[in-house]
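Peer 1: give me coordinates for this.
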Amino acid sequence: MSRHSKREEEERDILGELGGWLVYILLIIGLTYLIITFVGQRTMVSGSSMETTLQDGDNLIVDKISYRFRDPKRYDIIVFPYKYEEDTYYIKRIIGMPGETVQIRDGYVYIDGKRLTSDIYGKEKIKDPQTAAEPVTLGDDEYFVMGDNRNHSMDSRDPGVGVLTRKDLIGRAWVRIYPFDNIGVIRHE
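Peer 2: You can find the predicted model right below:
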């Protein structure tokens, strides 16, 4: 084999290797895009509205796929976009389900006129019921959400958030990935 053909063969090998790496990198980028768009999304907790369940600075992975196969449940922790600020997402807990009537009386949540005693997440009496001082009847596709830290949460009681529809729900908080000493699947019920 001549020196010239050996050099051409080495160049072809290098180009083949680079082409293989380029295809591999493009495949990884494409898969990452598909996962972020349709399966999961990273989000960070900002503020104290979900304490003690979630803390300010917690990093979460949001499951964006399970609601394609099942309906949201009471007490699911969900993520939704804040309608008045682009790229701002809220994390709250579903309290009222479609077709129910939600009201806050004497500091407690009532669903269809009965006190919601299974609500172990809101540990304090609610000081300001806001719009839920009067009964809020949810439509067939509406959800009433609240933060666990009820007296420090902007949620469905506030007209700026209001009730959510199914299409508003980006997904369900699934796993805490940071801080590292608190990594794990997030408990919903």
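Peer 1: going by C-alpha atoms from here, please, whenever you check contacts or count neighbours.
Peer 2: Fine.
Peer 1: number of residues surrounding the residue nearest to Arg115 when sequence neighbours are not counted?
Peer 2: Leaving out its chain neighbours, the residue that sits closest to Arg115 by Cα to Cα, 6 or more residues apart in numbering is Val109, at 5.9 Å. Per other Cα atoms under 10 Å, the neighbour tally for Val109 reads 24.
Peer 1: isn't Val109 up against Val102?
Peer 2: Yes. Contact criterion Cα atoms under 8 Å: Val109 and Val102 qualify, at 7.1 Å.
Peer 1: quick check: Arg42 is in a strand.
Peer 2: Yes. Checked against DSSP: H, G, I helix; E, B strand; the rest coil, Arg42 lies within a strand.
Peer 1: give the contact list for it.
Peer 2: Residues near Arg42 by Cα atoms under 8 Å, 6 or more residues apart in numbering: Asn59, Leu60, Ile61, Val62.
Peer 1: now render these as a markdown table, adding neighbour count.
Peer 2: Listed next are those as a markdown table, based on neighbours: other Cα atoms under 10 Å:
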| residue | neighbour count |
| --- | --- |
| Asn59 | 20 |
| Leu60 | 24 |
| Ile61 | 22 |
| Val62 | 23 |
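Peer 1: looking at those residues, which one is closest to Val23?
Peer 2: Closest approach between the contacts of Arg42 and Val23, by Cα to Cα: Ile61, at 27.6 Å.
Peer 1: which SS class is the closest one?
Peer 2: Following three-state DSSP, we place Ile61 in the strand state.
Peer 1: and the nearest residue to it once chain neighbours are set aside, how far from Trp174?
Peer 2: With sequence-adjacent residues excluded and distances taken as Cα to Cα, 6+ apart, Ile61 is closest to Arg42, at 4.5 Å. Going from Arg42 to Trp174 by Cα to Cα, to the nearest Å gives 10 Å.
Peer 1: one more, please, to line up against the first structure:
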Amino acid sequence: MTLTLTTPATATGSAGIDWWSVLTDAGIPALALLLSAAVAIGLARRERRAADRSRLLERRDRMLEGILSELAFFATVNPEAEPWADHFRVLRAQVVLLQTLPGASNLAAGRWLAAECQLGTSQMAIAMQTADQLPASMRDPLVYMEDTHRWAQRTTLDLAKWMRNDLRDEDLRAREKTLTKLSR
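Peer 2: Model prediction:
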């Protein structure tokens, strides 16, 4: 027994359904619509990812600008004329926030900067103890703050190198390990 599809056209005696015509008239346009929709969805996803990455980089750059600004302060600070404790607090907070950003590179930079901040805090404490022991006539901030100023300048330059991709994440990790060993 054969099963045949009857349509009004076949019931009236004309030929059966021309499947080739159905395929070319309806199937190909439908396939074209599906393909163009898939391409559009793919492009939209790629664009969304690029926009997300761009926003992340902008956020990171704003944080790094703040960190650079605080480091620049310590490269020139005169603790007898300027309050400095709040600047260290802000610097450490920005470093912690940098570590929260997605990406291994941000984490490496954040950990290295955290180790650098420990070193800077220690150098600032030593500088202030030295200043307290000097008579007022011999207290020259350029002298007793020299190590702190150099630390801030070196850290600023290294961070700028990392931002330009002249310093690799592996280099930061190695420096962090060295600084961590020194602080123990």
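Peer 1: give me the TM-score for these two chains.
Peer 2: The TM-score (TM-score structural alignment, normalised by the length of the second structure) is 0.37; 98 aligned residues with a Cα RMSD of 4.5 Å.
Peer 1: before we move on, back to that, give me the common contacts of Arg42 and Trp174 of the first structure.
Peer 2: Leu60, Ile61, Val62.
Peer 1: with adjacent residues omitted, what lies nearest to the last one?
Peer 2: In other words, Val62 of the first structure. Per Cα to Cα, 6+ apart, closest to Val62 of the first structure is Ala173, 4.5 Å.
Peer 1: surely the one you found and Ile78 touch.
Peer 2: Yes. Counting by Cα under 8 Å, Ala173 of the first structure touches Ile78, with 5.7 Å between them.
Peer 1: who has more neighbours, those two?
Peer 2: Using other Cα under 10 Å, the more surrounded residue of Ala173 of the first structure and Ile78 is Ala173, with 26 against 23.
Peer 1: show me what whichever helix or strand Ala44 of the second structure is part of is packed up against.
Peer 2: Assigned by DSSP states H and E, Ala44 of the second structure belongs to helix 28-76. Judged by 3 or more Cα pairs under 8 Å, 6 or more residues apart in numbering; DSSP states H and E, the packing partners of helix 28-76 of the second structure are helix 85-100, helix 146-163.
Peer 1: how far off helix 146-163 does it point, in degrees?
Peer 2: Here helix 28-76 of the second structure runs at an angle of 170 degrees relative to helix 146-163 (axes from the mean of the first three to the mean of the last three Cα atoms, to 10 degrees).
Peer 1: measure how helix 28-76 of the second structure sits relative to helix 85-100, angle-wise.
Peer 2: Using the same axes, to 10 degrees, helix 28-76 of the second structure lies at 150 degrees relative to helix 85-100.
Peer 1: what about helix 28-76 of the second structure, distance to the chain center?
Peer 2: 11 Å (Cα atoms, centre = their mean, to the nearest Å).
Peer 1: quick check, central residue of the second structure?
Peer 2: Central residue of the second structure (Cα atoms, centre = their mean): Arg60, 4.5 Å from the mean position.
Peer 1: need the contact list for the nearest residue to that residue once chain neighbours are set aside.
Peer 2: Of all residues not flanking Arg60 of the second structure in the chain, Leu98 sits nearest, at 6.9 Å (Cα to Cα, 6+ apart). Counting by Cα under 8 Å, 6+ apart, Leu98 of the second structure makes contact with Arg60, Met63, Leu64, Asn106, Leu107, Ala109, Gly110.
Peer 1: what about Pro81 of the first structure, distance to Asp63 of the first structure?
Peer 2: Distance from Pro81 of the first structure to Asp63 of the first structure, by Cα to Cα: 15 Å.
Peer 1: and these two? which has more neighbours close in?
Peer 2: Neighbour count, other Cα under 10 Å: between Pro81 of the first structure and Asp63, Asp63 has more, with 21 against 16.
Peer 1: my guess is that one contacts Gly171, does it?
Peer 2: Yes. In this structure Asp63 of the first structure lies within contact range of Gly171 using Cα under 8 Å: 5.4 Å.
Peer 1: that older thread, just curious, which of the contacts of Arg42 of the first structure is nearest to Ser5 of the first structure?
Peer 2: Ile61 (53.1 Å).
Peer 1: related to what we said a few turns ago, mind listing what's buried in the host helix or strand of the residue nearest to Val62 of the first structure?
Peer 2: For Ala173 of the first structure, the host element (DSSP H and E) is strand 171-178. Within strand 171-178 of the first structure, the residues scored as buried using 16 or more other Cα atoms under 10 Å are Gly171, Arg172, Ala173, Trp174, Val175, Arg176, Ile177.
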